[in-house]
Structures are given as structure tokens and as C-alpha cells.
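Undergrad: no sequence on hand, only this structure:
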């Protein structure tokens, strides 16, 4: 058909986009790292303190200049951080829709304009980012909600103290002191009425009204949160479409059964996959209980829908995903034949939408494997067969189950690793590769060889004289990924 994209063209386009996606993914992971968020927290607190001190004045020219320079320097750091964060977003409109307040709060305001002094208080609004960061760190319960409430209350108190000191000090000398204005704001919020009488300026009266109403809201929110904490054991994991649309290089799990939590735990324990986001596509209203001590809640998303439908997979970002796992879905009352049919349909749809994705699928009946292979699925597993062969192996070779269990799990002991063939081993024999890797605490057991396109052939325990060639990958058993530098 003229003008229709070919499979090769789609693969070329996907390959061309992959480096940029990987770079954005690495930068995004750094910006979500605990140490990076810790630095942001410190800068936010320091910047907010400097903003309040700068607005209220009372400093001589030397210290005032240092405060202004420090505030502008931190604003420059925040603008740089926001610029990098903007680059990681595919849709710039979504970035500005989410961070417009942070941009406004980070803009440096020129000195010498008395009317603009009040605008410097916008820097205090960066404390809202502090609330977001704290909420991310305390996602296991209501701690994040209380942290956000605490930060919001602090913002209201600081703004109330700064504005009251800025406008009231001319008619009320007590407000010359920033400390007095701060405690006046605190007690006005708690009491629900202005302390030490009604303010003398219109602005002061408006601020006292805002503080009184904020105190009532805080009391209501705390009471409601405490009641919810007593009755709610599990919080529903919400997925926002905006977050989903920004995911890249992630893993999509289609279907759900009792083994799915273990799959998620294994993926997040893997050094290669632990930083990837995981999107679960299943007909579930809410995510079943997971071990949140092991699983990173920030990296797990639930999308309620039918994974055999293209529009549902599009919402899961399947075009930008790096891997797809199709499990034999047991959420509905379906026969084994229907489950395999849904697996095949999902595989065909996934490969059609993203030719470059790596897909592995589970079947209940091995007879249907040919359909998945024709669709382009790289790996097919018939778990029931594996269970039967393991039981017979246990009967024949007692104690072998512990070895198999350790090798298949990434959470402890030895595991399988695939490593690229070093240039020094090209044209060498399999035996020489084994001897070279033994000092690196790695046992070579197989060779994976590309056969064109996405097809690869696995040679398990080949002959010692088997010659290695460029493009091969070695499959090894080791406790950690071996370093083949200088081998």
C-alpha cells in the first residue's frame, strides 16, 4: 500500500529514537534519586528563609547584598534544574502545566523597585515542591499527606508573617520584628482570630482573615486524615494519565494472577531492571497487596483495562516501552483455551504497535507456540510444563530444586547473566572463553548468536572447540555481573 510504513522502517525509526529515550530516562532517574531530592529540599528551605529575610529588610547594606546574591544564585540553580527537567519531557505543554508555579517562583526580581519587593515572596512557594518531595518519600501511608499539610501550613504562616511585617510595621512598631510577626501568624491561625487586636491596615486585616480560615481548614483536614488512618488499611494506587504518557523505556505486564507480585519483586531486585517503571494492565479496580518494603511504589502503575485492546495498550505507552510480559490472565472466568487466545491476540497487537519491543509470553498449551513465534514474540514459556519437569527432576536428582530456585531468582545467590562477547575472544573457542571467565567468578554455560532481525539462537554447553564470533553473547552463572574489562 503506498505511503504505508513498513516493518523495517518502523524498526529503524524506533532504533533512532532509542538513544534519546535512554538519555532522558537516565537523567530522569538521577532527578528522582534520594540524594538529588535531598539537595533540592536543602535548597528550597534555604531559599525560602532568604526570601523572608530579604522582604522584611532590617539588614545593613552589606548583609542585605549577600542575602540577595545568595537568593539569586539559588534561583539560577532552580532555573537550571527546571530547564533540564523540561528537556526530559516529551510534551513541553505538560511540563509547563505542571511546573509553571515553580518557574514563576524561581524568577529573580530586580532590586531597587520597592513595589516588586512583595513579588520576592513568590520564592516561598517553592516550599510546595518540598511538600511534593516529602510526599514521594512517604508513600507507604498517610505520612505523605501530613507532610504536604505541614508544608502548606508553613507557607501560609511565612507569607502571613512577611506580609504583615511589610505593611503593619509603619502603624504597629511591634511588627518591626520578624520573630514577632511569625508568632503572631502562628497564634492567629491556632486561635482563629487575630492576636493582640485587629490589624490597623487593610492588608493586615485580610491576612488575619486568611490565617483564621486556614486554621479552621487545617483542623478539619487533620481530623479527617486521622479518621481515614484508623479505617483505611490499604490506599488505592492511582495512575494519572499525565504520568503514564511521560513513561519511556518501561516494562508493561499484561494480565494478573497470584504469581504477578513475585514477578514485580524479581524485576525490581534486578540490577538491570530495577530503575524501569512497571505498568500493570489488567481488569482490576485496584492493585492487590504488594510487599511495599521491597517494591518501590513510585515505579509501579496500574491501568484498569483489557490488554487485548490497542487503545488500552496505547494508554500504557506500549510504543515507548522496552519490554512486555504477557501472563496467562486469571482475572476472569475463562477457559484455558480462551486465556491462550487472549495471550496470542495481545502479542499480535503489541508487536504491531512496537516492532522493537522485547516480548515474552506465557502459554497454557504448547501447541499454540507457533502463533506467538510468527507474531515476533522472542520467548514463550509454558509454566505448567516447567513445573512438571522440575518435579520429575527433583525425584531423579534429590536436592536439585534449591539449585534451580537460586538460579532463577535474582534476589539471592547466583543468577544468570548475559554479557557481550569481548573483542579479545572473537574467533576463540568456547573452552578458552570458559577459562578466561573462571578467574572473574563466572561460569560460562551457553552462547547466544544473532540469526538476523530479532531471531537469536542459543547454544547450551557447546563443544569445547565451538568458535565464537562477533555479535555473540555469553550466558554465565555468577553472583554479580562480571566485569570483562581487560579480559
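TA: Yep, that arrived. Small disclaimer: the values here were computed from a predicted structure and weren't measured.
Undergrad: okay, CA-based contacts and neighbour counts for the rest of this
TA: Fine.
Undergrad: ok, how many other residues are close to residue 284?
TA: For residue 284, the count of nearby residues is 16 (other C-alpha atoms under 10 Å).
Undergrad: for residue 275, that is, sorry about that
TA: 18.
Undergrad: likewise residue 48?
TA: If we define neighbours as other C-alpha under 10 Å, then residue 48 has 22 of them.
Undergrad: longest strand in the protein, please.
TA: strand 443-450 (DSSP state E).
Undergrad: mind listing what's buried in that strand?
TA: 443, 444, 445, 446, 447, 448, 449 (16 or more other C-alpha atoms under 10 Å).
Undergrad: which helices and strands sit right next to the helix or strand that it is followed by?
TA: Next in sequence after strand 443-450, counting helices and strands by DSSP states H and E, comes strand 456-460. Using 3 or more C-alpha pairs under 8 Å, 6 or more residues apart in numbering; DSSP states H and E, the elements in contact with strand 456-460 are strand 443-450.
Undergrad: give me the contact list for the strand it packs on.
TA: Under the criterion C-alpha atoms under 8 Å, 6 or more residues apart in numbering, residues 433-434, 437, 456-462, 471-478 lie in contact with strand 443-450.
Undergrad: repeat that with 7 Å
TA: For strand 443-450, contacts defined as C-alpha atoms under 7 Å, 6 or more residues apart in numbering pick out 434, 437, 456-462, 471-478.
Undergrad: and the closest residue to residue 317 other than its chain neighbours, how many residues sit next to it?
TA: Spatial nearest neighbour of residue 317, chain neighbours left out: residue 245 (6.4 Å); criterion: C-alpha to C-alpha, 6 or more residues apart in numbering. For residue 245, the neighbour count with other C-alpha under 10 Å is 17.
Undergrad: three-state assignment of residue 245?
TA: helix (DSSP: H, G, I helix; E, B strand; the rest coil).
Undergrad: same question for the one 4 residues further on.
TA: Three-state call for residue 249 (three-state DSSP): coil.
Undergrad: distance of it from residue 327?
TA: 20 Å (C-alpha to C-alpha, to the nearest Å).
Undergrad: and residue 130, by the same measure?
TA: 39 Å.
Undergrad: also this one, for the comparison:
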């Protein structure tokens, strides 16, 4: 049963990234405060007010418990700027009144300064990558290299509507505007928590350089991600092909060896001219068509691949390349292969149109945006 509308509105407000970010900073500041100091400060303020009330009671009289209560209430109101100036009658009472007014002004200035300091601290921490993203259903990019730079540029395109968070140890945000930056070691669970990895839709792990040590660090990153967010889809780039198996053993969902991919493409292009341009146009959308992974419409169940391909082409101007069935990707499936409910497909199309993109399976899957076109990544090797 859905919550009542007022509660739903409150829940939606709390779930706003900025509110979640402010809450995280508030918890961080609260954890660093000395509570005993503030308790002592409050006790000191109450003692000062009580002494002032006692002085007023003695100076103005009569010295009764009722008069002390009225004086105590007046002293508190005076500190907050709401005291009645006609309450005191004696010269000593006027002096106490002035002292309370000065005390109230000093306290107001202190509180204002503290609030300004908190705002400055928030802005500085956010600018230095020391905050928390507060996002849900976003993409976390761990590490930074030329691949990550092109990836960010691609994900900022019109077809993608997910927030981007970069986790990298650098002084400035390498992704620029439109991305949230978390400065730190992506293999550190605490830094991943600040990036909101538990609520992420996917994570992309990129090596910081082309060394074997970078691959080893990325294996640790994948292990850290899977240790706290096992259902987050994780895609990893690997420098050395020999490390791909280790990356899969760390439970990376997709592993991309860019050097192997580039060498195969160069070899095929040497034999078949124009292949490089074709693949580049399809992957980058340069010719107006993009790769999409979609959910097969239920009415396609029972159709053969040829029949489904013809309908996709006729009704959606989409070309079928592969079919996902029971967790396996069938590239160029046989003609007698029949589609089932729950299958997905890899297609080339100018846009999704009325086709539904494949939902990224995460712990927050039911919150995923069905209208967001998920980028297609290479299928996991069998």
C-alpha cells in the first residue's frame, strides 16, 4: 500500500540529492563536535540568565519565587531581543538589562558566524570532492583516463539521463561541469559510499594508466564495489588481456580489453576496407544510428528471429544484431530461433522511439527510469 500523499511528498523531499547531501554533511559535522562542550555552554548560558534574573529580583523586589520566575522569563526574552524595557525600575535593573542586550547581540553574532562557517565548509568540501553525491540510479566512474573522458562525453549526450559521479584522487574534478566529483581512492569502501555506490545503476572502472599495477588496483576496486553493492552492474576496462580472467573472478559483470578490441578491429579493417568507419559510426552515433539494448515486446514472443527482425525493421526502423536469452547473448542467432517473453535484443536504430530499453538490474531496479537509454557494453565472454 502506498503511503498517504502528505507523507509521500515528505519522502520525496527527503530523497532530493541536495537534501541527502546536506544530511550527510550534517552527520559529518555532528560526529566531529564535542557534545560536552556544547552542554557546558548551554549550562553556562542558563547560569548567566539565572544570575541576571536573581539580580533583577533583588534590585527591583519583591524577593519572591514568583518575582524570580517573571525575571527569569524576562531575561530569556531580553537575550533574544524580545524583552520589555519597562519591566525593570531600578538603576541596577537597567544595568542588568543592558548587559543582557549586549549578551544577546554577542550570542546572535556567534550563531550567525557559526552558520556562515557551516555554509563555507559545505561549499569548500563540495568543491574539493569531499562531499557525498546523494544520487540514486546514477553511474559511478572509478578512475580516470582517456577512455573515461570519452565515456563522460558520451554519457552527457541527449540519449542518457543518468547522473554521473567520478571517484578519483585528483585536486580538481576531471569530468568538468555536469558531473559530481568524489576525491579519493576508489578501492576504499568509504569513498564508494560517498559516491552512493549502493544506490547506483552501474559502475565503470577505468585504469589510471597502462601498467599492470593499474589493473591490480582495479581488481581491488571491483572487489570493493561487489562487497557492499553486489547487485550494481560493474563494467571494467583492462590493460593486459591476462588480467581479464582475474577481473571476472572478482565478479565484474563486463570486462573490456581495449587493446584486444582495437587490434581485432584493425586486423579486420585491413581485410575489409571501411569496417573501422562503420563500427565507429555505429558506436559513436556519428551516422545517426546508435546501439541499444531493448526489452523484446511481449507480442514478439513465439516469433522466429527472421520474423522479429522484419517487424523491428518495419515498425521501428531498427536492425536486430543479437538476442539475449536466459542470461546468454546469442549473436547472429539461427533462423529457427524463437523469442520468448523476457528476452532482450541488441539493435541498431536512430532512436528508441516506442521501444523500451533494457532495465539495469540493481537493488533499486524498480526506481530505474524506463525512458533512459542504457549504453550497450560488450557482452561477457562465455
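TA: Received it, and whenever you're ready, just let me know what you need. Everything numeric here is computed off the predicted structure, so don't read it as measured data.
Undergrad: sorry, back to before: is it true that the residue nearest to residue 317 of the first structure touches residue 319?
TA: No - counting by C-alpha atoms under 7 Å, residue 319 is not a contact partner of residue 245 of the first structure; they are 10.6 Å apart.
Undergrad: what lines up with residue 66 of the second structure in the first structure?
TA: Matched to the first structure by TM-score structural alignment, residue 66 of the second structure sits unpaired.
Undergrad: residue 66 of the second structure: which element?
TA: Here residue 66 of the second structure is assigned to helix 65-79, by DSSP H and E.
Undergrad: just want the angle from the helix or strand that that helix is followed by to helix 65-79.
TA: Going down the chain from helix 65-79 of the second structure, the next helix or strand is helix 91-127, by DSSP H and E. Angle, helix 91-127 of the second structure to helix 65-79, by axes from the mean of the first three to the mean of the last three C-alpha atoms, to 10 degrees: 40 degrees.
Undergrad: mean shift of whichever helix or strand comes after helix 91-127 of the second structure relative to the first structure?
TA: Sequence-wise, the next helix or strand downstream of helix 91-127 of the second structure (DSSP H and E) is strand 139-142. Mean deviation of strand 139-142 of the second structure relative to the first structure after superposition (mean C-alpha distance after the TM-score superposition for the first structure): 0.8 Å.
Undergrad: by contact count, what packs against strand 139-142 of the second structure?
TA: strand 164-168, strand 202-205 (3 or more C-alpha pairs under 7 Å, 6 or more residues apart in numbering; DSSP states H and E).
Undergrad: how distant is the next helix or strand after the shortest one from the center of its chain?
TA: Read that as strand 202-205 of the second structure. As assigned by DSSP H and E, the chain's next helix or strand after strand 202-205 of the second structure is helix 212-228. Taking C-alpha atoms, centre = their mean, to the nearest Å, one finds helix 212-228 of the second structure lying 20 Å from the centre of the chain it belongs to.
Undergrad: and stretch 134-142 of the second structure, by the same measure?
TA: So, by C-alpha atoms, centre = their mean, the centroid of stretch 134-142 of the second structure is 4 Å from its chain's centroid.
Undergrad: in the first structure, what range does that stretch match?
TA: Using TM-score structural alignment, stretch 134-142 of the second structure pairs with 246-254 in the first structure.
Undergrad: the matching stretch: which residues count as buried?
TA: Buried, per 16+ other C-alpha under 10 Å, within stretch 246-254 of the first structure: 247, 248, 249, 250, 251, 252, 253, 254.
Undergrad: I'd like to know how far the third one sits from residue 299 of the first structure.
TA: Looking back up the chat, that one is residue 249 of the first structure. Taking C-alpha to C-alpha, one finds residue 249 of the first structure at 12 Å from residue 299 of the first structure.
Undergrad: repeat for the fourth one
TA: Noted for residue 250 of the first structure: a distance of 9 Å to residue 299 of the first structure, by C-alpha to C-alpha.
Undergrad: ok, now which ones touch residue 147 of the first structure?
TA: 131, 134, 135.
Undergrad: list the residues that contact both of residue 250 and residue 299 of the first structure?
TA: With C-alpha under 7 Å, 6+ apart as the test, residue 250 of the first structure and residue 299 both reach 277, 278.
Undergrad: spatially nearest residue to the residue nearest the centre of the second structure (excluding sequence neighbours)?
TA: Nearest to the mean C-alpha position of the second structure, counting by C-alpha atoms, centre = their mean, stands residue 135 at 3.2 Å. Excluding its sequence neighbours, the residue lying closest to residue 135 of the second structure (C-alpha to C-alpha, 6+ apart) is residue 17, at 5.3 Å.
Undergrad: can you pull out the helices in the stretch 151-300 of the second structure?
TA: 189-194, 212-228, 244-249, 258-271, 275-284 (DSSP state H, counting those that start in this stretch).
Undergrad: take these and lay them out in JSON lines including mean neighbour count and distance to residue 65 of the second structure.
TA: What follows is those, written out as JSON lines (neighbours: other C-alpha atoms under 10 Å; distance: least, C-alpha to C-alpha, whole Å):
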{"stretch": "helix 189-194", "mean neighbour count": "19", "distance to residue 65 of the second structure": "55"}
{"stretch": "helix 212-228", "mean neighbour count": "20", "distance to residue 65 of the second structure": "61"}
{"stretch": "helix 244-249", "mean neighbour count": "17", "distance to residue 65 of the second structure": "77"}
{"stretch": "helix 258-271", "mean neighbour count": "13", "distance to residue 65 of the second structure": "84"}
{"stretch": "helix 275-284", "mean neighbour count": "15", "distance to residue 65 of the second structure": "82"}
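Undergrad: in CSV: those, plus distance to residue 10 of the second structure.
TA: Formatted as CSV, these follow (distance: least, C-alpha to C-alpha, whole Å):
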stretch, distance to residue 10 of the second structure
helix 189-194, 23
helix 212-228, 28
helix 244-249, 42
helix 258-271, 46
helix 275-284, 41
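Undergrad: so residue 56 of the first structure makes contact with residue 161?
TA: No - look at residue 56 of the first structure against residue 161 with C-alpha under 7 Å: they stay out of range, at 9.3 Å.
Undergrad: of these two, who's got more company?
TA: residue 161 (27 against 22).
Undergrad: next up, the contacts around the more buried one.
TA: Residue 161 of the first structure neighbours (C-alpha under 7 Å, 6+ apart): 181, 182, 185.
Undergrad: from residue 208 of the first structure, how far off is the first one?
TA: Residue 181 of the first structure sits 11 Å away from residue 208 of the first structure, taking C-alpha to C-alpha as the criterion.
Undergrad: stretch 106-118 of the first structure aligns to what range in the second structure?
TA: Stretch 106-118 of the first structure maps onto no residues of the second structure, going by TM-score structural alignment.
Undergrad: and if you look at stretch 311-325 of the first structure?
TA: Residue span in the second structure matched to stretch 311-325 of the first structure, by TM-score structural alignment: 190-204.
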